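> just the structure for this:
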Amino acid sequence: MTDDPLYVGHAPTDAALDRGWLMGHFKNPADPRHSEDVEIKWGVHPPGDRREQWATGEVRTALLVLISGKFRLDFPHRSVLLDRQGDYVLWGKGMDHSWEAEEASTVLTVRWPSVPGYRIPDPA
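Have a look, this model is predicted:
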């Protein structure tokens, strides 16, 4: 890392290095992409890809924007299907959720604040 506060990247390339995450508390503190305020993810999902388990006890707010494909978010009280580029959903603290890519999909997720403890372990 350098002391340069400017970082120029390519979302698909950088995302492939860290499970999709481009920014958050989990980046090296010397990296300009380190933030305890926000997390940003470039998610590329094959058809049928789904969250391994529900996210529960959420303490963050999240925004998910559909870049391409067809992507469903499930909440305890309803499901939301994003199927047009630019469709998005915003949910707040305490909202349990899960998701599934109904078609090959690319989504951009922004969550705030960036807090430890929500990572699902890597598959063995």
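
> only C-alpha atoms for contact and neighbour calcs from this point on.
Noted.

> go ahead and confirm Pro47 touches Arg72.
No. Between Pro47 and Arg72 there is no contact under C-alpha atoms under 8 Å: 11.2 Å.

> for those two, list the residues in contact with both.
Ala101, Glu102 (C-alpha atoms under 8 Å, 6 or more residues apart in numbering).

> in stretch 83-102, what counts as buried?
By neighbour count on 16 or more other C-alpha atoms under 10 Å, the buried set for stretch 83-102 is Asp83, Asp87, Tyr88, Trp91, Met95, Asp96, His97, Ser98, Trp99, Glu100, Ala101, Glu102.

> let's compare: structure for the following, please.
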Amino acid sequence: MDLITGNAYDTDTRGTGWFLGFSDWTRHGPGELLHVPRQQALSGLCAKWFDHPAGHDSGDAKPVSEGRTVSILVSEGSAFRIEFSGRADFPEDTTEVVLLRRPGDFAAWGAGLYHRWHCLERSTVMSLRWNPA
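Okay, here's the model as predicted:
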């Protein structure tokens, strides 16, 4: 599964704070999802900032992902669950659950995954999506 998780505060950014981008230290995890080569063109860049009330959920699975997406929890006292699967019916044996609980927690995923989410406690989440050219 083309998925990595972590916390932006805990990521070794060599003192820069940049955990996503063209720097060499963003080259980690499956598919190097947080690395965007300096010369690589991008298309379809989107940014979403959403304050989810407790109990808010995505309902059925979202369409299969394209490109790359990173969702980052930015609020204190929050809990936001994202489930990922290579199949739209989310069978238990192929589903990975990620819980974002502390500010800076993130999930980054590539193309070909289905996802759905549920807000357990009020959460503000910023998501970035783009297509590498």
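
> let's have the buried residues of stretch 83-102 of the first structure in JSON lines, adding distance to Pro76 of the first structure and secondary structure.
As requested, those are exported to JSON lines (distance: C-alpha to C-alpha, whole Å; DSSP: H, G, I helix; E, B strand; the rest coil):
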{"residue": "Asp83", "distance to Pro76 of the first structure": "20", "secondary structure": "coil"}
{"residue": "Asp87", "distance to Pro76 of the first structure": "20", "secondary structure": "coil"}
{"residue": "Tyr88", "distance to Pro76 of the first structure": "18", "secondary structure": "strand"}
{"residue": "Trp91", "distance to Pro76 of the first structure": "12", "secondary structure": "strand"}
{"residue": "Met95", "distance to Pro76 of the first structure": "8", "secondary structure": "coil"}
{"residue": "Asp96", "distance to Pro76 of the first structure": "7", "secondary structure": "coil"}
{"residue": "His97", "distance to Pro76 of the first structure": "7", "secondary structure": "strand"}
{"residue": "Ser98", "distance to Pro76 of the first structure": "9", "secondary structure": "strand"}
{"residue": "Trp99", "distance to Pro76 of the first structure": "12", "secondary structure": "strand"}
{"residue": "Glu100", "distance to Pro76 of the first structure": "15", "secondary structure": "strand"}
{"residue": "Ala101", "distance to Pro76 of the first structure": "18", "secondary structure": "strand"}
{"residue": "Glu102", "distance to Pro76 of the first structure": "19", "secondary structure": "coil"}
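
> give the equivalent position in the second structure for Val65 of the first structure.
Alignment of Val65 of the first structure against the second structure is given by TM-score structural alignment, with Ile72 as its counterpart.

> same check on Ala101 of the first structure?
Match for Ala101 of the first structure (TM-score structural alignment): Cys119.

> repeat for Leu82 of the first structure
Using TM-score structural alignment, the partner of Leu82 of the first structure in the second structure is Leu100.

> please report how far that match lies from Leu45 of the second structure.
Distance, Leu100 of the second structure to Leu45 of the second structure, using C-alpha to C-alpha, to the nearest Å: 23 Å.

> can you pull out the strands in the second structure?
Remark: strands assigned in the second structure by DSSP state E are 3-7, 42-52, 68-73, 79-85, 95-100, 105-109, 114-121, 123-132.
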